[in-house]
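*Asks:* this one's structure only:
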């Protein structure tokens, strides 16, 4: 494992880490391993994963003492937040922690618990994971009150054999009151990786958080994003593009939980599938009774470039309040034949026409992010290579 972080990262106090993990142990022992009978896993073939080949069997919950042997990190590293604040962060996470098997597994098996203090204009965090061993990450990104920041998070896996291997990740983003956060989350995964990842967003009063997700590669991926808008005036926006090919399966669940008046959420996600790949998107807006002036929107656009590729969209709404504005929409389709033939009639080749239409489909999402032009070009190049070949 090789980490390179320009964020101000430090390891949580070992005593607090031990206390936090011990507090989860009782719940962990009651959480069942997921099956396709569970709603969130009904499209994910978890029962067919060959755990013997993976080299790690998560169905066996007696996998050593999960709360011990964590690496305290560099003991010379000065903590950037007080122990009181560290405990406050862990308590906040625990208050909203989903009872998800792989979330608990990631926390309890991660070598350490670290916090990245994101209090400047720009932060780059990269995580490169080597080898075939199962790996577990628990990463906390904390944005203090009133800070405005951009964060670029890159996660990459590399290995030399063709055996399947496992990555389980739990990422937490905490945006304190009046903060403005923009996150570019990019995954570059090898073709033999089985990934379970949960992204957890906690946005407080008047916080504005934008999360852009661009995943590439992988074999099987189950991906959750759960956002809690905790304070009045909070705003969370999630967008991105899945570009998958070959035999890849990506199954995504996104949930927006509104807890306060005058909160705003938006999900706008695109998927492009080719070869024999399969993409599943499930979105949910959850608004309890008695909330006022809530605005929530979700949309899912899916483009298939091959008859053997599949894309599914499952928008949901759980709205129990009346003074709200909620909308949702979804599309699944192939390249527009009328547009395709129009481009052919203008002298473009079939390959050029296809490339132009695909680029137009995802280009708007890339151009909407607030990062530099080189970063945008790199994202576009990665998508283009996967879907229509190199330029």
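*Replies:* Perfect, I can see it now. Nothing here was measured: the structure is a model prediction, and the numbers come from that model.
*Asks:* From here on, just use CA atoms for contacts and neighbour counts.
*Replies:* Will do.
*Asks:* contacting residues for the nearest residue to residue 79 once chain neighbours are set aside?
*Replies:* In space, residue 79 comes closest to residue 10 once its chain neighbours are excluded; the distance is 5.7 Å by C-alpha to C-alpha, 6 or more residues apart in numbering. Taking C-alpha atoms under 8 Å, 6 or more residues apart in numbering, we find residue 10 in contact with 77-80, 114-116.
*Asks:* and the gap between residue 10 and residue 18?
*Replies:* When C-alpha to C-alpha, to the nearest Å is applied, the distance between residue 10 and residue 18 equals 16 Å.
*Asks:* so residue 251 touches residue 218, yeah?
*Replies:* No. Taking contacts as C-alpha atoms under 8 Å, residue 251 lies outside contact range of residue 218: 11.6 Å.
*Asks:* From residue 153, how far out is the residue lying closest to residue 80 once chain neighbours are set aside?
*Replies:* When the adjacent residues along the chain are set aside, residue 80 lies closest to residue 10, with 7.0 Å between them (C-alpha to C-alpha, 6+ apart). Computed with C-alpha to C-alpha, the distance linking residue 10 and residue 153 is 17 Å.
*Asks:* for comparison:
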């Protein structure tokens, strides 16, 4: 594994990591591999996975992996703040088997303190062994920053391999943050990833999710708007080809008055690929002045490709404004024939309409133009290169 280590990066002290894992162990050790009967995995083919090929035994009792190597990095965050972050994680820990696997088997916790300006974090790895990650991204109070998280995997054999990831983002009071989360995964990777977001008072967060590649991927996003005035916006584009499956669950949980959230996600599927999007807005009783929106747009380029959208609302408060919507369809025939009538070829017309579908999302990103152009290139290559 290669990782770009910046001055903002350190590895959590082993003693503190072990104390944290042990404090959760009684809650986690009894969790079992989910089945397709469970709502979150009803579209994910867990039953067909050859776990032996992945080098992982889900029937084995979970234990805590210890790391005997001494870390040379020094904490850039106070122990008091570290304890507060770990307490937040404990209080809002997803009850998910693969999140538990990441926590107990990671062997280390990578912590990134993201200051003003751009923080670029690149992770790349290759190999046949199962891999488990636990990472924390911390943004201090009043910080205005961009975070570019770029993950890349390469694989030299035809066998499948496994990765589980647990990522935690903590945005302190009055922070203004834009996160670009970009995955470039090899076609033999099965990944289970959970992302938890904590947005405190008046924090303004934009999270852009662009997952490319992989064979099977299950992604959970749990956003907690903890403080008054917190705002969280999530968007992104999935482009799928071949037999790729991506199953996304995104949740916005409002905990305070005067909070706002939005999910706006797009998927494009071709060949025999399959995309599943499930969104959930959770607003408990007695909250006031909450605004929450959710939308999912899906474009199919092949009759054998599938895209599904499952919007959900759990709204128990009255003084709120909530909307949701979803579309699943093919290229608009009227627009297609109009472009043909203007002299464009079928290939040019199709390309233009597909680009228009995802282009607005890509260009809304506040990152450098070169990054946006590269994202567009990645999407085009996936959709044109699929057989």
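*Replies:* Cool, got the structure. This is a predicted model, so every value here is computed, not measured.
*Asks:* TM-score for this pair?
*Replies:* For this chain pair, the superposition-based TM-score is 0.98 by TM-score structural alignment, normalised by the length of the second structure; 386 aligned residues with a C-alpha RMSD of 1.2 Å.
*Asks:* Name the nearest of the contacts of residue 10 of the first structure relative to residue 341 of the first structure.
*Replies:* Using C-alpha to C-alpha, the shortest approach to residue 341 of the first structure within the contacts of residue 10 of the first structure belongs to residue 116, at 50.4 Å.
*Asks:* What's the match for the closest one in the second structure?
*Replies:* Under the alignment defined by TM-score structural alignment, residue 116 of the first structure is paired with residue 112 of the second structure.
*Asks:* On the three-state scheme, that match is what?
*Replies:* Under the three-state scheme (DSSP: H, G, I helix; E, B strand; the rest coil), residue 112 of the second structure adopts strand.
*Asks:* Could you check how many residues crowd around it?
*Replies:* For residue 112 of the second structure, the tally of surrounding residues (other C-alpha atoms under 10 Å) stands at 24.
*Asks:* now swap in residue 30 of the first structure and tell me
*Replies:* Residue 30 of the first structure sits with 11 neighbouring residues when counted by other C-alpha under 10 Å.
*Asks:* What of residue 220 of the first structure?
*Replies:* Neighbours of residue 220 of the first structure using other C-alpha under 10 Å come to 24.
*Asks:* So what does it match up with in the second structure?
*Replies:* Residue 220 of the first structure is assigned residue 216 in the second structure as its aligned equivalent, the criterion being TM-score structural alignment.
*Asks:* Contact partners for the residue nearest in space to the middle of the first structure?
*Replies:* Centroid check for the first structure by C-alpha atoms, centre = their mean gives residue 199 as the closest residue, at 4.7 Å. Contacts were defined as C-alpha under 8 Å, 6+ apart; by that measure residue 199 of the first structure touches 170-173, 223-226.
*Asks:* Aligned against the second structure, show me the partner of it.
*Replies:* Looking across to the second structure (by TM-score structural alignment), residue 199 of the first structure lines up with residue 195.
*Asks:* how close does the alignment partner in the first structure of residue 338 of the second structure sit to residue 357 of the first structure?
*Replies:* Structural correspondence for residue 338 of the second structure with respect to the first structure (TM-score structural alignment): residue 342. Remark: distance between residue 342 of the first structure and residue 357 of the first structure (C-alpha to C-alpha) = 11 Å.
*Asks:* Which of the two has more residues huddled nearby?
*Replies:* In this view residue 342 of the first structure and residue 357 are compared by other C-alpha under 10 Å, and residue 357 has more residues nearby, 16 against 12.
*Asks:* Can you classify the more buried one by secondary structure?
*Replies:* Secondary structure, three-state DSSP: residue 357 of the first structure is helix.
*Asks:* Also residue 236 of the second structure?
*Replies:* Assigned with three-state DSSP, residue 236 of the second structure falls in the strand class.
*Asks:* what's near enough to touch it?
*Replies:* Shown in contact with residue 236 of the second structure (C-alpha under 8 Å, 6+ apart): 208-210, 264-266, 361-362.
*Asks:* Restricted to strands, list those residues.
*Replies:* In strands, judged by DSSP state E, the following of the contacts of residue 236 of the second structure are found: 208-210, 264-266.
*Asks:* returning to that earlier point: confirm that the match of residue 199 of the first structure sits in a strand.
*Replies:* Yes. Residue 195 of the second structure sits within a strand when classified using three-state DSSP.
*Asks:* what ranges do the helices span in the stretch 201-350 of the first structure?
*Replies:* 337-345, 350-368 (DSSP state H, counting those that start in this stretch).
*Asks:* swap in the stretch 1-150 of the second structure?
*Replies:* Chain-ordered helices for the stretch 1-150 of the second structure, with DSSP H, counting those that start in this stretch as the definition, fall at 14-28, 51-54, 79-91, 97-105.
*Asks:* that older thread, of the helices of the stretch 201-350 of the first structure, which approaches residue 207 of the first structure most closely?
*Replies:* Distance to residue 207 of the first structure, taken as C-alpha to C-alpha, is lowest for helix 350-368 among the helices of the stretch 201-350 of the first structure, at 19.6 Å.
*Asks:* I'd like to check what contacts the closest one. Which residues are they?
*Replies:* Residues beyond helix 350-368 of the first structure that count as contacts (C-alpha under 8 Å, 6+ apart) turn out to be 239-241, 270, 335, 340, 343-344, 376, 379-380, 384, 388.
*Asks:* what about 7 Å?
*Replies:* The list of residues contacting helix 350-368 of the first structure from outside it, by C-alpha atoms under 7 Å, 6 or more residues apart in numbering, reads 240-241, 340, 343-344, 376, 388.
*Asks:* Mind picking the two most distant members of these?
*Replies:* By the measure C-alpha to C-alpha, 240 and 344 form the most distant pair in these, at 29.3 Å.
*Asks:* Quickly note the distance from residue 372 of the first structure to residue 32 of the first structure.
*Replies:* The gap separating residue 372 of the first structure from residue 32 of the first structure is 44 Å, by C-alpha to C-alpha.
*Asks:* So if I had to pick from those two, which one is more boxed in?
*Replies:* Neighbours per residue, other C-alpha under 10 Å: of residue 372 of the first structure and residue 32, the larger number sits with residue 32, 12 against 9.
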